[in-house]
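> Return a 3D structure for these sequence lines:
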Amino acid sequence: METNAPIQNHEREIFMDALRGFAILGIFIANLNFLSHYRGSDDAIGPWLLKGSDDAMSFLHHMFIEGKFYSIFSLLFGWGIALQIKRGLAKDVDALPVIKRRLRIMLLLGAMHLLIWIGDIVFFYALLGFILLPLRKFSNKTLLITGVILILSPILLYWLKMTFPILNYPAQLLYQTGDNVSEQLAGINDQTKRMDFLEHASWFDHLKRNIAGFFYRYGYLFFVSRIPKVLGMFLIGYVIGRSDFYKNLAQNKKTVYWIIGLGLLIGLPANFQLAQYMSAPGDAYFDLKIEGWYETIVYALGVVPLALAYVGILMLVFQKTIGHKVLLLVSPVGKMAFSNYLMHSLIGNFVFLGAGLGYLGQVGPVYYTLFAILVFVFQIILSTIWLKNFQYGPIEWLWRSLTYKKKQVFRINSNQ
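So this is what the prediction gives:
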């Protein structure tokens, strides 16, 4: 199936959808550690907890999943913005007003998702999208250098917070605000009450508590320096989209091989060490200990290279007949990624919270990984069937309709 001709736009869109679907599977597995409220193998009592195997699976998650898939999703976000701008230029239309309106709708939808689950990334991406837009004016070289600097910057930022604790004040303020709001709205003021709340609260009580969750979420994002990490990937993705790197893959294969080679050479040992630090007892990272700085270093050096290696491998796989067919199966999930991402939160809440099935803390990494894969297979089937009848996923349709201030055609072969 390989060709030296430029890749057609339709094929590029299918690949991006497949990559997006691949990314949300990894994000779901990573998020299940929080959605399931898994407490670690020391409390391993129950049919869905496997002490030794859960520890091993958790290590593999840290090594191969932690950070890699939100990095890919961030890359795709910047890539997508670049393509929207290019399409506007091709039609001699200023795409910026529509993009900005699209980002504002993202803020609204992300805020609503935060009320369902505090781990939302949509609101965060929309905020950073407004920062990306003015940066687009710089050259590709400048954007790539800036992206790399931003991705590595948490090393310096963590050291500064270790040395000057006052710099952690924004995160502390957000955490404290979260505590105050949580106590006022949900009556939670310690860990014991929190667990009791998760086990016995109603859905409405959870919604109220998630208002406080907004402050916890952004306190966490400030603490872990997620802003420069994600913005850096936005910039790299923007360059990929603007330069037509993937469209001209045949001419760029040598670069892809270098990205894969260096990504594996640097990424695998760095992420192995990252998994060692993340699996160690204690909480050195959040206590601003020296081990936390070492963890930050290997994270910065390892996560993005390995994520880019994943992308490069999938680029090459997609050019092969068998790989193309396999990724084609995944692409419907990515085409309606927002709807499927929201579904993950709804399913996670229903399965694990006491207001639902109540499997809170009762499922370890082995079984929740299998659970994620089963949900993903279900989403492949559901998304494929859905897109045979509808133009977009339900959330994508709402997003698009609000963006263009006009009800979009929803059903295939329909004017309604």
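
> use CA for all of it now, contacts and neighbours both
Will do.

> Can you give me every residue that contacts the residue nearest the centre of the chain?
By CA atoms, centre = their mean, the chain has its centre lying nearest to Tyr70, at 3.0 Å. Neighbour list for Tyr70: Ala23, Ile27 [criterion: CA atoms under 8 Å, 6 or more residues apart in numbering].

> same thing but 10 Å
Tyr70 is in contact with Ala23, Ile24, Gly26, Ile27, Ala30, Leu76, Ile121, Lys229, Val230, Met233, Val304, Ala307, counting by CA atoms under 10 Å, 6 or more residues apart in numbering.

> how much space is there between the third one and Asn271?
The reference is to Gly26. Going from Gly26 to Asn271 by CA to CA, to the nearest Å gives 16 Å.

> Name the residue in the two with the higher neighbour count.
Asn271 (27 against 23; other CA atoms under 10 Å).

> need the next SSE after the helix or strand harbouring the more buried one, C-terminal direction.
Secondary structure assigned from DSSP states H and E places Asn271 in helix 249-279. Once helix 249-279 ends, the next helix or strand along the chain (criterion: DSSP H and E) is helix 290-318.

> one more to line up against the first:
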Amino acid sequence: MRGFAVMGILLLNIIGFSMPGAAYVNPAAWGGTDPVNIGVWATNFVLFDGKMRGLFSVLFGASMLLVIQRAQASGQSARSVHLNRMAWLFVIGAAHYIILWWGDILVPYAICGTLALFFIHKDIKQLVRWAIILFSLYFMITGLVLGGSWWQSIQGLAPGADAETIESTGQMLGTFGKPGSDEIASDLALYRGGWPTIFADNLSTFPSSLTNALLLFTLDTLGMMLLGMAMLKSGFILGLWAPAIYAKVAIRAFAIGFPPMIALAVWVIASGYDTMITFGAFFTFSFPFRVVLTVGWAAALLWIIVRHREHAVIGRVAAAGRAAFSNYLGTTVVMTFIFYGWGLGLYGEVNRITAMLFVVAALTMMLLWSKPWLERFRFGPAEWLWRSLARRSLQPMRLR
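Predicted structure coming up:
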């Protein structure tokens, strides 16, 4: 499951690696609006966007609870073990953000993982109830942000608007992915430059990124983690349910989630990629269906895994999942080298369909290296580092 999730995340992260961040929200901002490239955007928006990160968050919550349960069973202080792991995850995530890439998810995971400690003794129904509460709060907050932004855009574009309102509205729309904005030009100049400039910018934006994570993404991510904890306690995520039940859950979730997502994609395209409509579809309107489809993907993948446990491809994906931390960080190193100015400098030079070729190459590498490595070593390199730091001693690496 973790292997499928870490591979799926790259389908979306590749946009953040290869082109201005505005393209992640608005397909018209960069990457091409011809039928082929918009087809790539629509496919990712409907099938994968938010769902793979959601799946990874679900799995993080489940594995976190599993680690806590094992610590308790061995007589260790589960609280101490967990908080130490989250503290070092925060440090690694901060270094990942500042040194390499602004799209880090490890810092929000460390924050949410710490908060999740308060929920470990909740039963399944309580965990699901709290997840729904957090999802509702997220939807309400993003709805309020969207409503306020929509009203500001109306005021800023109205005849007779004062210069200050027009300027602030332009800046707001630029951050939401408005094509041709100064933000896009600045983004291109930054990431086509050298590493010291990128490092300095990442360092300066880290505090605001941390604030955003606390104010917004904590609700979404923590809710998914609580779902993962409930799925672990129910046996769902361990593959203990009958394949027919997984199939039924997946079919129902897809039937509920896919039609509205398709409708939102059509609305965005029909609007001519209106900035506010696109922003609303991405952040707010799609959110309830992203949650449903995350559960659907979990069920569908478990149906595949339960039915084909011994298949060679499943074994390779499982190895990629056991080295998910290494694959996640390694992907950042490789992709920033390919696209940023300190490496090959292809930033902003590829469209969406071409970017997918880099995804295929990266996923192939994940499947090729992970299994042979884990046949010789206990952990992936990043997993070993995290484990050694958290346990305050070098962990045995080689298999006997």
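
> Please state their TM-score.
The TM-score (TM-score structural alignment, normalised by the length of structure 2) is 0.82; 365 aligned residues with a CA RMSD of 2.9 Å.

> circling back to that earlier point, corresponding residue for the residue nearest to the centre of structure 1 in structure 2?
Counting by TM-score structural alignment, Tyr70 of structure 1 lines up with Arg53 in structure 2.

> now do Leu35 of structure 1
With TM-score structural alignment as the criterion, Leu35 of structure 1 matches Phe17.

> Report the mean deviation for the host helix or strand of that match after fitting onto structure 1.
Per DSSP H and E, Phe17 of structure 2 falls inside helix 2-18. Comparing helix 2-18 of structure 2 with its match in structure 1 after superposition yields a mean distance of 1.1 Å (mean CA distance after the TM-score superposition for structure 1).

> Also stretch 129-138 of structure 2?
Counting by mean CA distance after the TM-score superposition for structure 1, stretch 129-138 of structure 2 comes out at 2.0 Å.

> Contacts for that stretch next, please.
Under the criterion CA under 10 Å, 6+ apart, residues 119, 122-123, 125-128, 139-144, 215-228, 230, 283-284, 287-288, 291 lie in contact with stretch 129-138 of structure 2.

> how far is it from where the chain is centred?
19 Å (CA atoms, centre = their mean, to the nearest Å).

> Go through it and flag the buried ones.
Trp130, Ala131, Ile132, Leu134, Phe135, Ser136, Tyr138 (16 or more other CA atoms under 10 Å).

> Now flag whichever of the residues you listed is closest to Gly235 of structure 2.
Ala131 (17.8 Å; CA to CA).

> Relative to Ile266 of structure 1, how far out is the residue mapped onto the closest one from structure 1?
Correspondence of Ala131 of structure 2 to structure 1, assessed by TM-score structural alignment: Gly147. Note on Gly147 of structure 1: its distance to Ile266 of structure 1, by CA to CA, is 18 Å.

> just Ile24 of structure 1 next, same as before
From Ile24 of structure 1 to Ile266 of structure 1 the distance is 24 Å (CA to CA).

> So for these two, which sits in the more crowded spot?
A direct count of neighbours by other CA under 10 Å for Ile24 of structure 1 and Ile266 places Ile24 higher, at 24 against 18.

> which one in structure 2 is aligned with that one?
Match for Ile24 of structure 1 (TM-score structural alignment): Val6.

> Let me see the contact set for that match.
52-53, 55-56, 317, 320-321, 323-325, 327-328, 363, 366.

> Now the two most distant members of the buried residues of stretch 129-138 of structure 2.
Between any two of the buried residues of stretch 129-138 of structure 2 (CA to CA), the greatest distance is 12.4 Å, for Trp130 and Tyr138.

> how about the strands of the stretch 301-400 of structure 2, start to end?
Ranges of strands in the stretch 301-400 of structure 2, per DSSP state E, counting those that start in this stretch: none exist.

> Which stretches in it count as helices?
Applying DSSP state H, counting those that start in this stretch to the stretch 301-400 of structure 2 gives helices spanning 312-322, 324-339, 352-374, 381-391.

> so which of those comes closest to Thr278 of structure 2?
Closest to Thr278 of structure 2 of the helices of the stretch 301-400 of structure 2, according to CA to CA: helix 352-374, at 17.3 Å.

> against structure 1, where does stretch 333-341 of structure 2 fall?
Going by TM-score structural alignment: stretch 333-341 of structure 2 matches residues 346-354.

> Need the counterpart of Leu219 of structure 2 in structure 1.
In structure 1, the residue paired with Leu219 of structure 2 is Pro228, using TM-score structural alignment.

> so how far is Phe318 of structure 1 from its match?
30 Å.

> So Leu89 of structure 1 is in contact with Arg242, correct?
No - using CA atoms under 10 Å, Leu89 of structure 1 is not in contact with Arg242; the gap is 11.4 Å.

> Comparing these two, which residue is more hemmed in?
Arg242 (20 against 12).

> Including distance to Phe350 of structure 1, could the contacts of Tyr70 of structure 1 go into a markdown table?
A markdown table is the format used below for the contacts of Tyr70 of structure 1 (distance: CA to CA, whole Å):
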| residue | distance to Phe350 of structure 1 |
| --- | --- |
| Ala23 | 23 |
| Ile24 | 19 |
| Gly26 | 20 |
| Ile27 | 18 |
| Ala30 | 17 |
| Leu76 | 29 |
| Ile121 | 20 |
| Lys229 | 31 |
| Val230 | 29 |
| Met233 | 32 |
| Val304 | 32 |
| Ala307 | 30 |
